[in-house]
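*Asks:* Coordinates only, no sequence provided:
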């Protein structure tokens, strides 16, 4: 793919992410995306032949990092290191893909009717792997006997909220945007909360 084509696609996806996050899938029109990107509508259709395909492309920008984020859980045997890396990576996704994260959250909350089946299957497969690893750590005595699904849900909620509820968080903290220090502090706190709260052996 040429650099110009990639640049144009990235621009369209970035603008579409904000439009879908702000207005939702049904209310967002291709012509609105073109206007926000300051490009002809025909150019949007040239790169993405339908709203469905563009919406899927937006979802993939956050789903792929989400799928890759669980590699420390899958590959590492030390729960402290694995959980630390997983939580930090999840927070970085909220920082780097805030609009796409909101689109994903809105999609899930609305029943995932537009979520492509292959993506849904990969996310389900990932969740099963995470819960199995949590259960294994408990069986090995590496952490308390905690409900694996509730631990996973808690980490999801604690990390993704920094994207999905950024307006509220910034308002409370009296900031326009969060900086790297804020995310580092959040990662450290959430990690310690999980490790100490679940009795993870350090």
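*Replies:* Noted; the coordinates are in hand. Computed from a prediction, not measured in an experiment: that's the story for all the values here. Residues are numbered from 1 along each chain as shown.
*Asks:* When you work out contacts or count neighbours from here on, use the C-alpha atoms and nothing else.
*Replies:* Will do.
*Asks:* ok, now how distant is residue 184 from residue 164?
*Replies:* Distance, residue 184 to residue 164, using CA to CA, to the nearest Å: 18 Å.
*Asks:* out of those two, which sits in the more crowded spot?
*Replies:* Shown here are residue 184 and residue 164; by other CA atoms under 10 Å, residue 164 has more neighbours (22 against 13).
*Asks:* Now for that one: which residues touch it?
*Replies:* 94, 98, 101, 102, 105 (CA atoms under 8 Å, 6 or more residues apart in numbering).
*Asks:* how about CSV for the residues you listed, with secondary structure, neighbour count and distance to residue 172 added?
*Replies:* Formatted as CSV, the contacts of residue 164 follow (DSSP: H, G, I helix; E, B strand; the rest coil; neighbours: other CA atoms under 10 Å; distance: CA to CA, whole Å):
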residue, secondary structure, neighbour count, distance to residue 172
94, helix, 23, 18
98, helix, 23, 18
101, helix, 27, 20
102, helix, 26, 19
105, helix, 18, 21
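*Asks:* before we go on, here's another structure to hold up against the first:
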């Protein structure tokens, strides 16, 4: 083993441990809430000693913030297709597809975010007042530009965003309800595709979206 390979192995181990911790924390925070979650529960689920957990995240609040910021960063990445689109048909369609995939693959992260907001954002109010507000204002300007260019009906951009968030995140936050109504089974690949297409059809028709 050379000196150059040792740091890479340590970095790989650190990356994998952090990933395992964040995934475990998502699940524990989603099921128990911030108050009910403990670092021991998270360590046990991650398969790591509690001391290792504190090595990566000194406090429960630090870990909680990392979980919520992680899901928000994933949502931000989903908005890249929105930002680069020439019009609402391409942009909103791609955004719905991306957000639905996030709800499918990261349901626990979405539930943690929803719980935090429903409780008045006691830990992340500063994040909402800065990063979330800035991101939202930027998307509002894009939608206003599409309206001015005659590519969609003049709807309130903020209410359109709220509708997009509520619809796509419903599939994560109320996943148990959806599974119950689906005969106790998770949605199949075909059903996820159908859900995306139906949401896009309803939203784009409702706002009178025109191809770019």
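*Replies:* Sure, I can see it. Source: prediction; values computed, not measured.
*Asks:* got CSV for the contacts of residue 164 of the first structure, with distance to residue 19 of the first structure too?
*Replies:* Putting those into CSV (distance: CA to CA, whole Å) gives the following:
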residue, distance to residue 19 of the first structure
94, 17
98, 12
101, 13
102, 11
105, 14
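*Asks:* hmm, which two among the residues you listed are most spread apart?
*Replies:* Spanning the widest gap among those are 94 and 105, at 11.3 Å by CA to CA.
*Asks:* Can you give me the buried ones in stretch 18-35 of the second structure?
*Replies:* 18, 20-30, 33-34 (16 or more other CA atoms under 10 Å).
*Asks:* so of the residues you listed, which ones are in helices?
*Replies:* Among those, the members found in helices (DSSP state H) are 18, 20-30, 33-34.
*Asks:* re earlier: columns distance to residue 45 of the second structure on top of the buried residues of stretch 18-35 of the second structure, output as TSV?
*Replies:* Formatted as TSV, those follow (distance: CA to CA, whole Å):
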residue	distance to residue 45 of the second structure
18	13
20	9
21	8
22	10
23	9
24	6
25	8
26	11
27	9
28	8
29	12
30	13
33	15
34	16
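*Asks:* ok, which pair from these is furthest apart?
*Replies:* Spatial extent of those (CA to CA) is set by the pair 18 and 33 at 20.2 Å.
*Asks:* Just give me the closest of the contacts of residue 164 of the first structure to residue 196 of the first structure.
*Replies:* Of the contacts of residue 164 of the first structure, the one sitting nearest to residue 196 of the first structure (CA to CA) turns out to be residue 94, at 23.7 Å.
*Asks:* what do we get in the second structure for the closest one?
*Replies:* Under the alignment defined by TM-score structural alignment, residue 94 of the first structure is paired with residue 103 of the second structure.
*Asks:* Excluding chain neighbours, give the residue nearest to the corresponding residue of the second structure for residue 162 of the first structure in space.
*Replies:* Superposed on the second structure with TM-score structural alignment, residue 162 of the first structure falls opposite residue 171. Distances taken as CA to CA, 6 or more residues apart in numbering place residue 103 nearest to residue 171 of the second structure, at 6.0 Å, with adjacent residues excluded.
*Asks:* can I assume that neighbour is in contact with residue 172?
*Replies:* Yes - between residue 103 of the second structure and residue 172 a contact is recorded at 4.7 Å, counting by CA atoms under 8 Å.
*Asks:* what residues are shared contacts of the two?
*Replies:* Jointly contacting residue 103 of the second structure and residue 172 under the rule CA under 8 Å, 6+ apart are residue 110.
*Asks:* is it true that residue 176 of the first structure touches residue 169?
*Replies:* No - assessed by CA under 8 Å, residue 176 of the first structure is found out of contact with residue 169, at 9.7 Å.
*Asks:* quick one: which of the two has more around it?
*Replies:* Shown here are residue 176 of the first structure and residue 169; by other CA under 10 Å, residue 169 has more neighbours (17 against 11).
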